[in-house]
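Peer 1: Quick one: sequence and predicted model below, then my questions.
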Amino acid sequence: MTRIFIDADACPVKDEVYRVAARYSLPVSVVSNRMIAVPQSPDIERIIVEAGPDCADNWIAEHAGPGDVVITTDIPLASRCVACGAEVLDPKGKHLDGNAIGMALAMRDLMTDLRSAGVMTSGGSAFTKTDRSRFLSALDTLIVRVRKKIR
């Protein structure tokens, strides 16, 4: 069965995930290192991991697998999940698959190197209504595709 994992600490689309998951009766694991409010639902599980770098990422990477969907902005976590066969979607609706993850990792590393060299880089763009709409559409499409694939 498909499960949705949310890397929840800074995820702006949790409510959207809950709505789509309810439509398809899919379980959701909301993973964070602090208490996050979640709706009362037997299909939504709150996972609180110990505080520390990558604790939530490690939990998700250890539990996600083929047929699952992971929502994250964390590129290294996305890479680990893709390697395990999970589908990954960022909150702006970008599907990070085996083809896209290599470029995303390279861009992340380049930006890290530039910042460490003192180059001023722009931050990410603000999250917009268009991003939210794109995410909802992409999540719905991805779930339909994943469910067809695992049948």
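Peer 2: Okay, I see it. None of the values given here were measured: they were computed from a predicted structure.
Peer 1: make it CA atoms for all contacts and neighbour counts henceforth
Peer 2: Noted.
Peer 1: packing partners for the lengthiest helix in the chain?
Peer 2: In the chain, taking DSSP state H as the definition, the longest helix is helix 129-150. In terms of contacts (3 or more C-alpha pairs under 8 Å, 6 or more residues apart in numbering; DSSP states H and E), helix 129-150 is packed against helix 14-24.
Peer 1: At which residues are the strands of the chain located?
Peer 2: Under the criterion DSSP state E, strands of the chain are mapped to 4-7, 28-32, 44-48, 69-71, 87-89, 95-96.
Peer 1: sorry, back to before: which residues sit against the longest helix of the chain?
Peer 2: Under the contact criterion C-alpha atoms under 8 Å, 6 or more residues apart in numbering, helix 129-150 has outside partners 2, 13, 16-17, 20, 67-69, 89-95.
Peer 1: hold the first one in mind and look at this next one:
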Amino acid sequence: MPEPAGPIAIYVDADACPVKAEVYKVAERHRLKVFVVANSFMQIPRDPMIERVLVAAGPDAADDWIAERAARGAIVITADIPLASRCIKAGADVIGPTGKPFTTDSIGMALATRNLMEDLRSTGEVTGGPRPFAAKDRSTFLSALDLAIVRLKRAGFGG
């Protein structure tokens, strides 16, 4: 009989995350631990399963904290493509706030697109950013998070 897997943990790259409330709701339903990682103080619900992690100010402090803990059985919520890439390599499930899962198959293209857009913005050819967050994104995110949790539970990870 295989060794039971550990608990599922959710790591939220929280500084600009528009779906924190949704993460809290889903995590409560499944009784999962949530780490809300930011480099500035942030209000979180009073719940022993939700932990605020304040990291030092710095461009990658929150990313580094999350990436060091990312592993199979972890779910990382981030829009940061380089962080998503690091977490996927560590075996974590990664979901963007719009509900788009980052996978081994999709992360290379996401990194290439990000780098291209960064280059185009730096030359002034593109001045806009991503499209605004929409209600449909929230719904898609909730479905993607539930799906990731169910998949991990089927793989033997617990709540």
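Peer 2: Great, that's in hand. These figures come from a predicted structure and were not determined experimentally.
Peer 1: what does the longest helix of the first structure correspond to over in the second structure?
Peer 2: Here helix 129-150 of the first structure aligns to the second structure at residues 135-156, judged by TM-score structural alignment.
Peer 1: buried residues in that stretch?
Peer 2: 137, 138, 141, 142, 144, 145, 148, 149, 152, 153, 156 (16 or more other C-alpha atoms under 10 Å).
Peer 1: For those, please prepare TSV with the additional fields distance to residue 69 of the second structure.
Peer 2: As requested, these are exported to TSV (distance: C-alpha to C-alpha, whole Å):
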residue	distance to residue 69 of the second structure
137	27
138	26
141	22
142	23
144	21
145	19
148	18
149	17
152	17
153	19
156	19
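Peer 1: Next, name the residue at the spatial heart of the second structure.
Peer 2: Residue closest to the mean C-alpha point of the second structure, counted by C-alpha atoms, centre = their mean, is residue 77 at 1.2 Å.
Peer 1: residues contacting it?
Peer 2: By C-alpha under 8 Å, 6+ apart, residue 77 of the second structure lies in contact with 10, 11, 12, 13, 94, 95, 96, 97.
Peer 1: do that again at 10 Å, thanks
Peer 2: Contacts for residue 77 of the second structure (C-alpha atoms under 10 Å, 6 or more residues apart in numbering) come out as 10-14, 17, 19-20, 23, 36, 66, 83-84, 93-99, 101-102, 141, 145.
Peer 1: What is the equivalent residue in the first structure for it?
Peer 2: Checking TM-score structural alignment: residue 77 of the second structure goes with residue 71.
Peer 1: Distance check, its match against residue 84 of the first structure.
Peer 2: Remark: distance between residue 71 of the first structure and residue 84 of the first structure (C-alpha to C-alpha, to the nearest Å) = 15 Å.
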